[in-house]
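Novice: The following block contains a protein sequence and its predicted model.
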Amino acid sequence: MPFRALFHLRLTEAGCTVAVYSAGVRHGQHQPSGEATAGLYREAGRLPAALPVPGRVRGGGDERLRAGARRNVTLDGTEHQLTLTPPPPRARSDRHHRAPSPRRCGCPGGGEAAVAVATLAAGTERTPRPRRNRLPDRAAAQRVSGRGPLIYAARMGTYEVDGVRLAYEEWGPEGGTPVVLVHGHPFDRSLWRAQARRLAGAGCRVVLPDLRGYGESQVVPGRTPFPVFAGDVVALLDHLGIADAVVGGVSMGGQITMEIRRLHPERVRALVLAGTSYPAETEEGRVGRLALAERLLAEGMGGYADEVIGRMLAPYNVEAKPDAAAHVLRMMRGTDPEGAAAALRGRAERADYEATLSAVTEPVLVVVGADDSFTTVADAEAIRRLVPHATLTVIDGAGHLPHLEQPEETGEALVEFVTGVD
């Protein structure tokens, strides 16, 4: 008999209520690898949050999660401790009293799917009842109640390029305007997650890749040239069946975005260039990146992360926005030095993108923090001179990562731009 489990996890802070559903695990079997789904739904006026499912649920004996077990999970960049409470009665979905099938619930990956439902409201406990009817499609989210906007599920998966396993997550309806957002160095795809949720809420289909060597993607030591990064992103579009997309990135991710436009212009519907610059690396810069690669291999990421946090964020935001600072530090410290070094060596040899930008006819949004000391407002204005029809948005109160430091203002600019793209 298949084992169906419904776990109700209670967040110990702020009176938050979280329910985690895992379906399709059989007795004595490990849950298959593949796509997992973390879903998020909210009512109007409640705070959104991304909830990574705390480990795979496995069937059989002692492997099951026990009531009272504690797990640490990350919720929007902040760690919380969850306590497992006894599961409520299993839902009856048909006349044979079987639990709802994950496929009938519209979850991708069949038995591999897990859906997390979060309602964040202090002092409020609301556990949604499982629906008996089929959901509209596998990308769509349920409403927690009859009120409020839909929030779509994050569908997480992997794909391979020449034997290298790469990770990604996808937000929003499959029929929405496709948007690919590329993280910078030395980060991972969670860098864009808040904006992905916002764009998904506006009806966009948002794809966040982990570049090779970063996040959950495989590390390939040595050197990773920008054409390889660009090819990985295009392979992800192929994997998802996306012909062209709004492609954007921040910092190194912005340069990879320009590399995609240089090598694969037919795959680009519009460009978002945040905190980035177009010239080729100078000789001084090349030497510096190669030296930094060796330093990271010798010392690890910790010292470098502490050294540059006051430039990744505007210095005043390191203390004023502790959650953002903690998120950035966690990403930097968690990056594999081999992956970071390989990217630095590739970045040292990047192309000049002046000719590429001069030929752009697609819509372009240029975003820069007013106090960015890595890529300044002057660098952003230089891009707009090459692309006169580009929209330049300067975000006050932000440094190199405006989408983390001022997420509301940056999000408004992104949604307005993307929803205006044909």
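Specialist: Great, that's in hand.

Novice: use CA for all of it now, contacts and neighbours both
Specialist: Will do.

Novice: Residue 9 sits in which helix or strand?
Specialist: With the criterion set as DSSP states H and E, the secondary-structure element containing residue 9 is strand 2-11.

Novice: And residue 292, by the same measure?
Specialist: helix 283-299.

Novice: the strands in the stretch 201-350 of the chain, which residues?
Specialist: Along the stretch 201-350 of the chain, the stretches classed as strands by DSSP state E, counting those that start in this stretch are 205-209, 245-250, 268-274.

Novice: this is the comparison structure:
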Amino acid sequence: METPRIGALRGTFDFGAVTLRWTEWGPVSGRPVVCVHGLTRNGRDFDALAQALAAQGRRVICPDVPGRGISDWLPDGALYAVPTYAAALVPLLTQLGEYDWVGTSMGGLIGMGLCAIPGVGLQRMVLNDIGPFVPVASLERIRDYLDAFPEFGSLAELEAQLRRVHAPFGPLSDAEWAHLARHSARVTAAGRFVLHYDPAIAAPMANPLSDVDLWQLWEHVARRPVLVLRGESSDLLLAETAARMGQSPGVTVETIAGCGHAPALMDPAQIGLILRFLEG
């Protein structure tokens, strides 16, 4: 496997200074694709997709959203919200100019939020199992596993937990699960294995939860070509939501069999859908 480059950019915001870090693949002169992960995940989830895009000459940037992976943690758990994440990414995105976007779950919400910013450089967008309506039941399920934040005695134990919690990613090989585990682990000072994110990302979900309705934002999103990927058993992107999204001109919806929330984008067929879409 090709070794990615590591990039970093430090920005100063209302909430303080934060260093955003990312893995980067492909020629620096290539047309940029930004791939942004889900709530508890990190940019290494996209390694397989990134290498396929890099082979087509694209420059692929996979940030670790603040609070995850190798990026800085935020000083207050209340800051862990989509507007903060978008603000932290804007300095990098401004440098890129025009770029395409692949967003899984939270990464898709960030991308949709960016679409409301005048002059944003986001061209083509892939939304992986996320849309402008998120039912409260799915948020409550996510809150339940965020509240746990267990420690493990070994990487194998952590991998077993990932296999349980993220079974809806779809059928993955042992090597793929091992890859996810390796890049999802952080070793504490006591030698225990924990998931590689700040436990405080759960703080905003301690408040009463309700359905998320962003349909007013959708009109900004759908002004560009959009590919929507929906896991066929997803509880987060409902079938009726995806169908309504697909009514917008230029929006294509694909259902991914054998997956829930959210397709892992490691399968060659899933990668192929994205490659063909981003080729335009």
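Specialist: Noted; the coordinates are in hand. These numbers were taken from a predicted model, which means no experiment stands behind them.

Novice: corresponding residues in structure 2 for the helix or strand just after the strand holding residue 9 of structure 1?
Specialist: Counting by DSSP H and E, the element after strand 2-11 of structure 1 in chain order, helix or strand, is strand 17-26. Counting by TM-score structural alignment, strand 17-26 of structure 1 lines up with no residues of structure 2.

Novice: which secondary structure elements does strand 17-26 of structure 1 contact?
Specialist: The helices and strands touching strand 17-26 of structure 1, judged by 3 or more C-alpha pairs under 8 Å, 6 or more residues apart in numbering; DSSP states H and E, are strand 2-11, strand 114-119.

Novice: what sits against the spatially most central residue of structure 2?
Specialist: Residue closest to the average C-alpha location in structure 2 (C-alpha atoms, centre = their mean): residue 37, at 1.7 Å. When the contact criterion is C-alpha atoms under 8 Å, 6 or more residues apart in numbering, the partners of residue 37 of structure 2 are 43, 45-46, 63-65, 103-107.

Novice: For those residues, pick the one with the most neighbours.
Specialist: By neighbour count, taken as other C-alpha atoms under 10 Å, the most surrounded of the contacts of residue 37 of structure 2 turns out to be residue 65 (32 neighbours).

Novice: quick one: what's aligned to it in structure 1?
Specialist: Aligned by TM-score structural alignment, residue 65 of structure 2 pairs with residue 211 of structure 1.

Novice: Residue 232 of structure 1 -> structure 2?
Specialist: By TM-score structural alignment, residue 232 of structure 1 lines up with residue 88.

Novice: mind checking which of the helices and strands packed on strand 17-26 of structure 1 is nearest residue 363 of structure 1?
Specialist: With C-alpha to C-alpha as the measure, strand 114-119 is the member of those nearest residue 363 of structure 1 (35.7 Å).

Novice: Structure 2: matching residues for that closest one?
Specialist: Counting by TM-score structural alignment, strand 114-119 of structure 1 lines up with no residues of structure 2.

Novice: Give the other helices and strands that that strand contacts.
Specialist: Looks like strand 114-119 of structure 1 contacts strand 17-26, strand 36-38 (3+ C-alpha pairs under 8 Å, 6+ apart).

Novice: Export those as CSV, with columns for mean neighbour count.
Specialist: CSV is the format used below for these (neighbours: other C-alpha atoms under 10 Å):
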stretch, mean neighbour count
strand 17-26, 22
strand 36-38, 24
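
Novice: hmm, back to that, what residue of structure 1 takes the place of the residue nearest to the centre of structure 2?
Specialist: Alignment of residue 37 of structure 2 against structure 1 is given by TM-score structural alignment, with residue 183 as its counterpart.

Novice: same check, this time on residue 216 of structure 2
Specialist: Looking across to structure 1 (by TM-score structural alignment), residue 216 of structure 2 lines up with residue 355.

Novice: how close does its match get to residue 279 of structure 1?
Specialist: Here the distance between residue 355 of structure 1 and residue 279 of structure 1 works out to 10 Å (C-alpha to C-alpha, to the nearest Å).

Novice: circling back: mind listing what the nearest residue to the match of residue 37 of structure 2 once chain neighbours are set aside touches?
Specialist: Taking C-alpha to C-alpha, 6 or more residues apart in numbering, and ignoring the residues beside it in sequence, residue 183 of structure 1 has residue 253 as its nearest neighbour in space, at 5.1 Å. With C-alpha under 8 Å, 6+ apart as the criterion, the residues that contact residue 253 of structure 1 are 181-185.

Novice: Apply 6 Å and report the result again.
Specialist: Residue 253 of structure 1 makes contact with 182-184, according to C-alpha atoms under 6 Å, 6 or more residues apart in numbering.

Novice: what does residue 277 of structure 1 give?
Specialist: Residues residue 379 are the ones in contact with residue 277 of structure 1 under the rule C-alpha under 6 Å, 6+ apart.

Novice: wouldn't residue 69 of structure 2 be in contact with residue 198 here?
Specialist: No - Residue 69 of structure 2 sits out of contact with residue 198 when judged by C-alpha atoms under 6 Å, with a separation of 9.0 Å.

Novice: Now do the helices in the stretch 101-250 of structure 2.
Specialist: Assigned by DSSP state H, counting those that start in this stretch, the helices in the stretch 101-250 of structure 2 fall at 106-114, 136-148, 155-165, 174-184, 215-221, 239-245.

Novice: Minimum distance to residue 271 of structure 2: which of those helices has it?
Specialist: In terms of C-alpha to C-alpha, the element of the helices of the stretch 101-250 of structure 2 nearest to residue 271 of structure 2 is helix 174-184, at 14.4 Å.

Novice: buried residues in that closest one?
Specialist: Under the neighbour-count criterion of 16 or more other C-alpha atoms under 10 Å, helix 174-184 of structure 2 has 176-178, 180-184 buried.

Novice: Make JSON lines out of those and add distance to residue 144 of structure 2.
Specialist: Formatted as JSON lines, the entries for these read as follows, by distance: C-alpha to C-alpha, whole Å:
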{"residue": "176", "distance to residue 144 of structure 2": "25"}
{"residue": "177", "distance to residue 144 of structure 2": "22"}
{"residue": "178", "distance to residue 144 of structure 2": "24"}
{"residue": "180", "distance to residue 144 of structure 2": "21"}
{"residue": "181", "distance to residue 144 of structure 2": "20"}
{"residue": "182", "distance to residue 144 of structure 2": "23"}
{"residue": "183", "distance to residue 144 of structure 2": "22"}
{"residue": "184", "distance to residue 144 of structure 2": "19"}
